[in-house]
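Enquirer: Got a sequence here, can you model it:
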Amino acid sequence: MNKSELVDAIAKDTGLTKKDSEAALKSFIENVSKAVESGDDVQLIGFGTFTTATRAERTGRNPSTGKEITIPASKSPKFKPGKAFKDRVNK
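Expert: Sure, this is the predicted structure:
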């Protein structure tokens, strides 16, 4: 399912117009992104939790030259599915 198909499904389920459904989806994505960017968790009971994971600086190797390089520390978004979501997928 891509974004336009998701917008169509939301519009069908809620009775909203496609334009309003797309606006709601964009708002959801933007607000989750802002919260995770600022270090907050977004917990949706039954669905899952969006969090930020921190990766420490580490030493890697350039595959073409074999030279050691330093990979800087970074943050990345994570999603941990909730129990109800996992159960639904595994039924």
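Enquirer: from here on, contacts and neighbour counts on C-alpha atoms
Expert: Will do.
Enquirer: any idea how far the residue nearest the centre of the chain lies from F85?
Expert: In the chain, the residue lying closest to the centroid (CA atoms, centre = their mean) is F79, at 5.6 Å. Computed with CA to CA, to the nearest Å, the distance linking F79 and F85 is 12 Å.
Enquirer: can you list residues touching both of those two?
Expert: G48 (CA atoms under 8 Å, 6 or more residues apart in numbering).
Enquirer: Just checking the distance from the helix or strand that contains the residue nearest to the centre of the chain to the centre of its chain.
Expert: In the assignment (DSSP states H and E), F79 maps to strand 74-81. On the basis of CA atoms, centre = their mean, to the nearest Å, strand 74-81 sits 7 Å off its chain's mean C-alpha point.
Enquirer: For the comparison step, fold the sequence that follows:
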Amino acid sequence: MAKNRSELVSEVAEKSGLTQKQVSDVLDGVFETFAEVVSKGDKLTVPGWVSVERTERAARKGRNPQTGAEIEIAAGYSVKLSPGSKLKAAAGSPKK
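Expert: Next up, the predicted model:
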């Protein structure tokens, strides 16, 4: 089952003994830090869990889906998330 933010906050609060407000504030701080690190072009790693980094996208040609006309897509940035070993293990192996 998918979890949304409020369900995540509630579950972490229950497991940690913190209030939902405290957990929400911590999550806000974590995600603000992710954004700051990535915006500078640095890589953030939480060993065993996840790494987050900014990647560059080269300029390229594309197509307007409505007209089929070729268009130029400007260079830009994207974000790459890579799972760590603990997160991969938690996902398990495919069922046969």
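Enquirer: tm score of chain vs chain?
Expert: Once superposed, chain against chain, the TM-score is 0.93 (TM-score structural alignment, normalised by the length of the first structure); 91 aligned residues with a CA RMSD of 1.0 Å.
Enquirer: follow-up on the earlier one: after superposing, tell me the mean distance of the strand holding F79 of the first structure to the second structure.
Expert: On superposition with the second structure, the mean distance recorded for strand 74-81 of the first structure (mean CA distance after the TM-score superposition for the first structure) is 0.7 Å.
Enquirer: Onto which residues of the second structure does that strand map?
Expert: Aligned by TM-score structural alignment, strand 74-81 of the first structure corresponds to residues 76-83 of the second structure.
Enquirer: Would you enumerate the residues in contact with the nearest residue to A75 of the second structure once chain neighbours are set aside?
Expert: Sequence neighbours aside, A59 is the residue nearest to A75 of the second structure in space, at 4.0 Å (criterion: CA to CA, 6 or more residues apart in numbering). Neighbouring residues of A59 of the second structure by CA under 8 Å, 6+ apart: 72-76.
Enquirer: And for the first structure, the residue most distant from the center?
Expert: Distance-from-mean max, the first structure, by CA atoms, centre = their mean: T65 at 34.4 Å.
Enquirer: so how far is E57 of the first structure from that one?
Expert: From T65 of the first structure over to E57 of the first structure (counting by CA to CA), the distance is 21 Å.
Enquirer: same check, this time on V89 of the first structure
Expert: Counting by CA to CA - V89 of the first structure and E57 of the first structure are separated by 35 Å.
Enquirer: what's the helix ranked longest in the first structure packed up against?
Expert: The residue-count maximum for a helix in the first structure (DSSP state H) belongs to helix 18-37. Here helix 18-37 of the first structure touches helix 3-14, strand 42-44, strand 48-55, going by 3 or more CA pairs under 8 Å, 6 or more residues apart in numbering; DSSP states H and E.
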